[in-house]
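Chemist: sequence below, structure please.
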Amino acid sequence: MAVELDPQLMDILACPSDDHAPLRAGTPTDPDADVLTCTSCGRGFPVVDGIPVLLLDEAIPPADSASTSRAGD
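Modeler: Prediction:
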């Protein structure tokens, strides 16, 4: 199911990291995912019951950094 948030809310939501970049609905590989993705750092923030969880501790790492961090294991 795709994220359906008020367009005005989407205009003011931003990544909680230091760069505060805008968020977009979905992920690059799955535009219908219940996730908001940072346009700068690529972190994904889950949307649970229609509420975005904008906590860095709960963020999903960007796909490219997840694959590179596993390469060193």
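Chemist: going by C-alpha atoms from here, please, whenever you check contacts or count neighbours.
Modeler: Fine.
Chemist: hmm, F45 and P61 touching each other?
Modeler: No. Using C-alpha atoms under 8 Å, P61 is not in contact with F45, being 9.1 Å away.
Chemist: contacts for the longest helix along the chain?
Modeler: For the chain, the helix with the greatest residue count under DSSP state H is helix 63-71. With contact meaning C-alpha atoms under 8 Å, 6 or more residues apart in numbering, helix 63-71 is reached by G42.
Chemist: report the separation between G50 and D6.
Modeler: Noted for G50: a distance of 10 Å to D6, by C-alpha to C-alpha, to the nearest Å.
Chemist: I'd like the structure of this one too, to check against the first:
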Amino acid sequence: MDRRLLDILVCPLCKAPLVYRRKEQEFVCTGDRLAFPIRDGIPVMLEDEARSVSLEEAEALRKSR
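Modeler: Have a look, this model is predicted:
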């Protein structure tokens, strides 16, 4: 993923910074607890396409920053 893209992408709902999960190919908003997929190298930043993240998973990501 291009470093410049990582620096400017934010959650489309709350505008918070996102956590990039390379292995899972997704961006996670820990505040909204949504994971946005990356398909064919393109972030899909649509709420309808995002998966819900558990509170525990969001907390673990928040602490790992």
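Chemist: coming back round to it: which of P61 and F45 of structure 1 has more residues huddled nearby?
Modeler: Counted by other C-alpha atoms under 10 Å, P61 of structure 1 and F45 do not tie: F45 has more neighbours, with 27 against 16.
Chemist: aligned counterpart of the more buried one in structure 2, please.
Modeler: Under the alignment by TM-score structural alignment, F45 of structure 1 pairs with F36 in structure 2.
Chemist: just confirm that match contacts D48, I think it does.
Modeler: No. Using C-alpha under 8 Å, F36 of structure 2 is not in contact with D48, being 9.4 Å away.
Chemist: nearest residue to A50 of structure 2 other than its sequence neighbours?
Modeler: F36 (4.6 Å; C-alpha to C-alpha, 6 or more residues apart in numbering).
Chemist: got it, and L55 of structure 1?
Modeler: L55 of structure 1 sits nearest to P16 (C-alpha to C-alpha, 6+ apart), 7.0 Å away.
Chemist: having no further points to raise, I will conclude here.
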